[in-house]
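Participant: Give me a model of this one.
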Amino acid sequence: MPEMPNPKVPPSCWTILFQDRITLILLAIGNDLYLLDNTACSVVTLPGMSPMCGAYLHFSVSFHHKYLAVFTDSGYIWMGMSSLKVSKVFGKNL
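Facilitator: Next up is the predicted model:
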């Protein structure tokens, strides 16, 4: 796996995702979200999620790795496909 961005700051949360026989790491450092594969680290944004939703605190992946839930420090919950393409956002006024 490539090096984590800003290695002096510990991640607030991380999880493993599997997509098409590829292992990915979804990593959060505060308000920033990164997707690491075996060759690169890229910045990602969750569809429908406002930048004002706060820092990422917890990820939860479904048993079959098809769905992902993300919880932020301001009370927002993002739920969608682990491919990060389809989603629903629950929380305060967006």
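Participant: When you work out contacts or count neighbours from here on, use the C-alpha atoms and nothing else.
Facilitator: Noted.
Participant: in terms of contact, does H58 touch V70 like I think?
Facilitator: Yes: with contact defined as CA atoms under 8 Å, H58 and V70 form a contacting pair (5.8 Å).
Participant: I25: neighbour count?
Facilitator: Residues near I25, counting by other CA atoms under 10 Å, number 17.
Participant: That one: which element?
Facilitator: Using DSSP states H and E, the element containing I25 is strand 22-29.
Participant: One more, so I can put them side by side:
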Amino acid sequence: MRKVADNRFAIGLASAITMFGHTVRVYDLERTICDLFRSRSTVDPQDLQSAFQNYMRSAHTDLVKLMNYAHEFRLVNVMRPYLEAVMPA
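Facilitator: Next up, the predicted model:
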């Protein structure tokens, strides 16, 4: 479990409807990727890389939002090698 400062709690917060029709609060894809990078010491590196590659292949990729979140959580330098690996030159 990770603690989050109150001013960062709402970053990426969205809502989704479950298959039973209930509305639940969730984080968007970009926030989830940032949370994986924040927990990289406890996440298998192969899982982190796979999640990032799947995100980049997704039709819902929003790199501007991802980099804004990365800046907010101070992850830009950590994410940069992953971005350089998957982005065409």
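Participant: Could you tell me the TM-score of the two chains?
Facilitator: After superposition, the two chains reach a TM-score (TM-score structural alignment, normalised by the length of structure 2) of 0.31; 46 aligned residues with a CA RMSD of 4.0 Å.
Participant: re the thing from before, report all helices and strands that the strand holding I25 of structure 1 contacts.
Facilitator: Applying 3 or more CA pairs under 8 Å, 6 or more residues apart in numbering; DSSP states H and E, we find strand 22-29 of structure 1 packed against strand 13-19, strand 32-36.
Participant: which residues touch the first one?
Facilitator: What that stands for is strand 13-19 of structure 1. With contact meaning CA atoms under 8 Å, 6 or more residues apart in numbering, strand 13-19 of structure 1 is reached by 23-29, 56-61, 65, 82-83.
Participant: Make a PyMOL selection of whichever of those residues turn out to be buried.
Facilitator: To isolate the buried ones among the contacts of strand 13-19 of structure 1 in PyMOL, judged by 16 or more other CA atoms under 10 Å, type:
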select buried, resi 24+25+26+27+28+29+56+57+58+59+60+61+82
